[in-house]
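Enquirer: build me a model:
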Amino acid sequence: MADNHYDNYLEDLTLSIGKVQLKGFVSKQGIANFLNIPYARVPVRFRTAVPILISAHSRCLDVSRYGPRCPQKADGLQASIAHVFEKTSLSRAPDETNCLHLNIYAPQATTCLNATSNLPVFVWIHGGAFNIGDNSTQFDGNFLVKRSLEIGRPIIIVTINYRLNVFGFLSSRELIEEARGLGEKPISNQGLNDQRIALRWIQSSIHHFGGDGSRITVAGESAGAASVLCHLTGGLPLFQQALLQSPPAPRLRTPQEAQTDFDDLVEHAGIPSHASGTEKLAALRGLTSEQLVEIFDGRLSFPIEDSHWFVGYDRNNQDQSTFWGDIPTWCSRIVFGNTRDEAALLLALSTNLPTREVVEFSCAIMPHIPIPDRIFKEECTRQELVAWSTKEAFINPLLKVVSSAANKGSRVYIYRIDSTDPFPGPLQGFAWHSFGIPLTFYQPPCRVYPELASTQDHMSVAFLDFFHGLKPWEEFNQAQRMIVFKDKSTTMVTIDAAAVKERKKSD
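Expert: Below you'll find the predicted structure:
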């Protein structure tokens, strides 16, 4: 089993759950690993996933290797951020019908026979613009679980996979009519529904691994954080706390926009527009996943409006923060945070910024935000463009949601990461979007630099305290302050929340 989990295999480990035996392994960190546990299956492309209970498996289930990812375009940013991760993705080849699985990392003692642990559970939903990504090595839970044991705050980590891009966020009249004809409830966002099924699985089954289904913190970064917001509005109490890292400005596609995306897909696939709905779906299902991904071409896959999920959402409301900031009472506490230079990951990798392509991309991710003329005229520096884009696309929307949630009585904590990337390269000196992931998961490459290691230490203590129901730092509600993580120090900084109530007319 030496190929398991790259070079991190130590010894075999079997967990018996009823008549089922899960064949996992113990890592070199002494952590129990159970990888690629199926929580659902996809019966047919674009259809609603069917949950899979542990008891439904055969007597022996090999959960010692990472599972397949959802089909997707290549991630052009992987090479630029690989330096802060022990390993980048080790998922198997894409498989759209078998990509609904989760990984569990637990202290070995909790998986022993007759163990009675009831540890807090940290569930991670990966980001990637709802288009790319998976739940494998970038979110390797071995290092943080080991850290949790070292400081006496033991936890269990679960990372989930879900359908992405055209496989998870395609909706149309044709798909709705098909679902109704089959006696099924139409689902506009299959990817979000996959996540919901996974959360149900965790809530009901994590006790087998030593976890407490009543002490679950769901977290995510970027699109993963946006997903958590969606689950907070979805109405089902499947977790008790939330941690949102670098959430972008919340945005939903209208049903009309979703239909246009479907119609464009049909056209580019060479399917006659006069074909019936059944014929269109059959033709799309007749394509290989590779062909479908190529036709879809990596366009943005924001979730789609759904009155059954996003209850009370009004697209005509100019201030959406009141909707997204309405945190349900079953979520007892919530952490929001961002990095200082979020936009650097997208904008700092070119040596000739700002370029027309970069400006057009800024327009795409911030369609409702006026962009100053000086940026269109390419008169600003790279640092200025990064600062402006970070403020408009991440910080201002985040603070509006935070303020709304706090005003409604939610217990809110907010942080910012000011520690910057010390590794040589185009991202050096920036606290870029996704930089919080290797810090959160205690990734070893960051330990090379003492300042970055200190940031990891401070963040891990605060987050582990939060998972355990303790106070991580001062609540935002008290004095509108946030904690800033920077190298060997942490500082509480006052935020002028009033400054984000109304966006400036110009810069």
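
Enquirer: when you work out contacts or count neighbours from here on, use the C-alpha atoms and nothing else.
Expert: Will do.

Enquirer: what helix or strand is residue 128 located in?
Expert: Here residue 128 sits in a region with no helix or strand, counting by DSSP states H and E.

Enquirer: contacts only, for the nearest residue to it once chain neighbours are set aside.
Expert: Nearest-residue entry for residue 128: residue 223, 5.9 Å, with adjacent residues in sequence omitted and distances by CA to CA, 6 or more residues apart in numbering. Contact partners of residue 223, counting by CA atoms under 8 Å, 6 or more residues apart in numbering, are 126-130, 247-248.

Enquirer: try 7 Å this time
Expert: Under the criterion of CA atoms under 7 Å, 6 or more residues apart in numbering, the neighbours of residue 223 are 127-130, 247.

Enquirer: need the residues you listed in CSV (columns: distance to residue 473 and neighbour count).
Expert: As requested, the contacts of residue 223 are exported to CSV (distance: CA to CA, whole Å; neighbours: other CA atoms under 10 Å):
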residue, distance to residue 473, neighbour count
127, 26, 23
128, 29, 17
129, 30, 19
130, 31, 27
247, 20, 26
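
Enquirer: pretty sure residue 178 belongs to a strand, no?
Expert: No - note on residue 178: no strand contains this position according to DSSP: H, G, I helix; E, B strand; the rest coil, which reports helix.

Enquirer: just give the nearest non-adjacent residue to it, would you?
Expert: Excluding the flanking residues, the one nearest residue 178 by CA to CA, 6+ apart is residue 278, at 7.7 Å.

Enquirer: and the one you found, which of the three is it?
Expert: helix.

Enquirer: that one: neighbouring residues, count only.
Expert: For residue 278, the number of neighbouring residues by other CA atoms under 10 Å comes to 12.

Enquirer: I have a second one here; can you model it like the first so I can compare?
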Amino acid sequence: MRAPQTPLKNRTAVQTGAGTRICPQGRPKWQAKTLMAIGKYSNPTVPFTLEGWVKDIENGMVPPGDINANATEDCLLLDVHVPKKVLEAARTKNKKSVPVLVFIHGGGGVLGSKDGSGPTLFEPSGILTQARSTFNQDFVFVTLNYRLGAFGWLNSAEVLADGDANAALLDQRFALQWVQDNIHLFGGSKEHVTVMGESGGGSSVLHHLIAAGADRERRGKTCESTKLFQQAISQSPADVPVATGDPDELYDEFLSILKADDLDAARSMSSAAVIAANAAQVAAFPHTNYVHAPIVDSDTSFGPVIKSLQQGKFDKSVKVMAAHNIFEGGFFFDPSVKTDADFDEWLKRSLPGLDEEQRRELAEKVYPPVYDGSLGYVDMNTRQMAVWGESAYDCTFNAISQATKDKSYAYEFGVSPGFHIQDLSYTFGTPATAMRPSQKALQLAIASFVLKGVPVLEGGNEFPIFGDEGLLVNITAAGAVPSVPNNVNQTRCEWWTSIA
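Expert: You can find the predicted model right below:
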């Protein structure tokens, strides 16, 4: 619960990356029950129906096994993937540095690691191969761990009195600074760094973009000495515009589970006990809510995302590419919600930052119980999906795209069904398997943006600028479709922005 520090140097041992070390994890039971459906419908050969999707989630089982089997508090590691030729060239006098892509994983701030998991491993050979085969160029890929759950996000008054806010974001910033200080040893250029993140990682990218803007204001707009990255890719950025939990209540609940009286007592407990308490707290989180979230902190310049973007409080010199999926809210619903009264109770649990008047306006005017499909939902389940998909993901995507519209690029992942995180297996697919048109299009866009600052389509055609028209590229099963209008619901996003 403090900012990370540089470890003591140990010249007697070489860190080979052997073995697996992840930060202590937690997984909400509600999310664990969605994993079977996510795995099933990530396979493009499985036909998708809404009825089958809902049924599979209703009948989902919590996977067996210990999510913390490889967890340790000593987890702040990163991996550097370097093409062989680049590494060999880095050892010569005439070396030429190459661009760098740093990836920040998602997971609701409570789970995930630099390695990925399940069917999606953050294995960059696909996009590295795209760069080499299409442009005859290479780049270095970096992925990192950061503290999760109570370890990274406990932001109570007592913690702030003897610790640091937003420790998880500080871990990420520390890793970005490590890249600045050391990536030249691997052949990478510290002056050509793209930071990319998905979901919670995507919103982290925006926090760092906002912090960079505040830093430039303090130091002078022409100062580049502290710049940690020059480009940013934010995929499905997760930022709920209202509070999902109270920091002091979360802290008190955590101490109660841990059976500790105060912060000093918690710090004296065994690592195993603290890891178990964190996992227990996260497992009990209410349906569709990950609860933990960053707080606004003037010391580290992490501001409220939507408002900061709207007010232009971010580093405008950074080139941006943003993305969202067409069915972001797919697994964010509680199947037990049947009536309007149930819906109101779900809102209280899922979005506790909404007051009574806001809940009433949401239920009666913004997302009224009209199930003919005209409002983008056909029943109570899809109504919930719309609420969470838009509030947390679509509207955040919309905000960064609008804020940077004159020079930013955007795409939507439109491969059916297009649920949240489905795109990761396309971003990180390996060249060992047959490359699907959608996968090739997505990897080409990322590789070209990393290398040139301008994403391209097959045949060398450039992406359209987002601009006033809100143009983006749709990544479909058949490949990329350019110059598609942004179909995010602007009216509902304006409402979410108004209460942020």
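
Enquirer: TM-score of the superposed pair?
Expert: Put the two chains on top of each other and the TM-score (TM-score structural alignment, normalised by the length of structure 2) is 0.73; 421 aligned residues with a CA RMSD of 3.8 Å.

Enquirer: just give me the closest of the contacts of residue 223 of structure 1 to residue 416 of structure 1.
Expert: Within the contacts of residue 223 of structure 1, distances to residue 416 of structure 1 taken as CA to CA reach their minimum at residue 247, with 12.3 Å.

Enquirer: my guess is that closest one meets residue 225, correct?
Expert: Yes - counting by CA atoms under 7 Å, a contact exists between residue 247 of structure 1 and residue 225, whose distance comes to 5.1 Å.

Enquirer: which positions in stretch 78-87 of structure 2 come out as buried?
Expert: 78, 80-83, 86-87 (16 or more other CA atoms under 10 Å).

Enquirer: next, format the residues you listed as JSON lines and append distance to residue 190 of structure 2 and secondary structure.
Expert: Converted to JSON lines, those look like this (distance: CA to CA, whole Å; DSSP: H, G, I helix; E, B strand; the rest coil):
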{"residue": "78", "distance to residue 190 of structure 2": "16", "secondary structure": "strand"}
{"residue": "80", "distance to residue 190 of structure 2": "14", "secondary structure": "strand"}
{"residue": "81", "distance to residue 190 of structure 2": "15", "secondary structure": "strand"}
{"residue": "82", "distance to residue 190 of structure 2": "14", "secondary structure": "coil"}
{"residue": "83", "distance to residue 190 of structure 2": "17", "secondary structure": "coil"}
{"residue": "86", "distance to residue 190 of structure 2": "15", "secondary structure": "helix"}
{"residue": "87", "distance to residue 190 of structure 2": "15", "secondary structure": "helix"}
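
Enquirer: among those, which two are most distant?
Expert: Spatial extent of the buried residues of stretch 78-87 of structure 2 (CA to CA) is set by the pair 78 and 86 at 18.7 Å.

Enquirer: which helix is the longest one in structure 1?
Expert: The helix spanning the most residues in structure 1, taking DSSP state H as the definition, is helix 450-467.

Enquirer: spit out the contact partners of the residue nearest to residue 453 of structure 2 when sequence neighbours are not counted.
Expert: Using CA to CA, 6+ apart and skipping the chain neighbours, the partner closest in space to residue 453 of structure 2 is residue 319 (6.9 Å). By CA under 7 Å, 6+ apart, the contact set of residue 319 of structure 2 is 230-232, 408, 453.

Enquirer: residue 279 of structure 2 now?
Expert: Listed by CA under 7 Å, 6+ apart, the contact set of residue 279 of structure 2 reads 25-27.

Enquirer: same check for the residues you listed, but in structure 1.
Expert: For those, the contacts that persist in structure 1 are 25-26, with contact defined as both residues aligned by TM-score structural alignment, their matches' CA atoms under 7 Å.

Enquirer: could I get the full set of strands for the stretch 101-250 of structure 2?
Expert: According to DSSP state E, counting those that start in this stretch, the stretch 101-250 of structure 2 carries its strands in the segments 116-117, 120-121, 140-144, 188-198, 231-235.

Enquirer: buried ones in the longest helix of structure 1?
Expert: 451-461, 463-467.

Enquirer: what does stretch 22-35 of structure 1 give?
Expert: Using 16+ other CA under 10 Å as the test for burial, stretch 22-35 of structure 1 gives 22-27, 29-35.

Enquirer: just curious, which of those is nearest to residue 60 of structure 1?
Expert: Top of the list for closeness to residue 60 of structure 1, among the buried residues of stretch 22-35 of structure 1 and by CA to CA, is residue 22 at 6.1 Å.

Enquirer: could you report the distance from that closest one to residue 38 of structure 1?
Expert: Computed as CA to CA, to the nearest Å, the residue 22 of structure 1 to residue 38 of structure 1 distance reads 12 Å.

Enquirer: do the same with residue 478 of structure 1
Expert: Counting by CA to CA, the separation of residue 478 of structure 1 from residue 38 of structure 1 is 43 Å.

Enquirer: neighbour-wise, which of those two wins?
Expert: Ranked by neighbour count (other CA under 10 Å), residue 478 of structure 1 and residue 38 place residue 38 first, with 24 against 11.

Enquirer: give the contact list for that one.
Expert: Residue 38 of structure 1 is in contact with 52, 100-102, counting by CA under 7 Å, 6+ apart.

Enquirer: reformat those residues as CSV; add distance to residue 210 of structure 1 and secondary structure.
Expert: As requested, the contacts of residue 38 of structure 1 are arranged in CSV below (distance: CA to CA, whole Å; three-state DSSP):
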residue, distance to residue 210 of structure 1, secondary structure
52, 20, coil
100, 22, coil
101, 19, strand
102, 16, strand
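
Enquirer: among these, who's most crowded?
Expert: The most crowded member of the contacts of residue 38 of structure 1, judged by other CA under 10 Å, is residue 100 (31 neighbours).

Enquirer: which position in structure 2 pairs with that residue?
Expert: Residue 100 of structure 1 maps onto residue 76 in structure 2 when the alignment is built from TM-score structural alignment.
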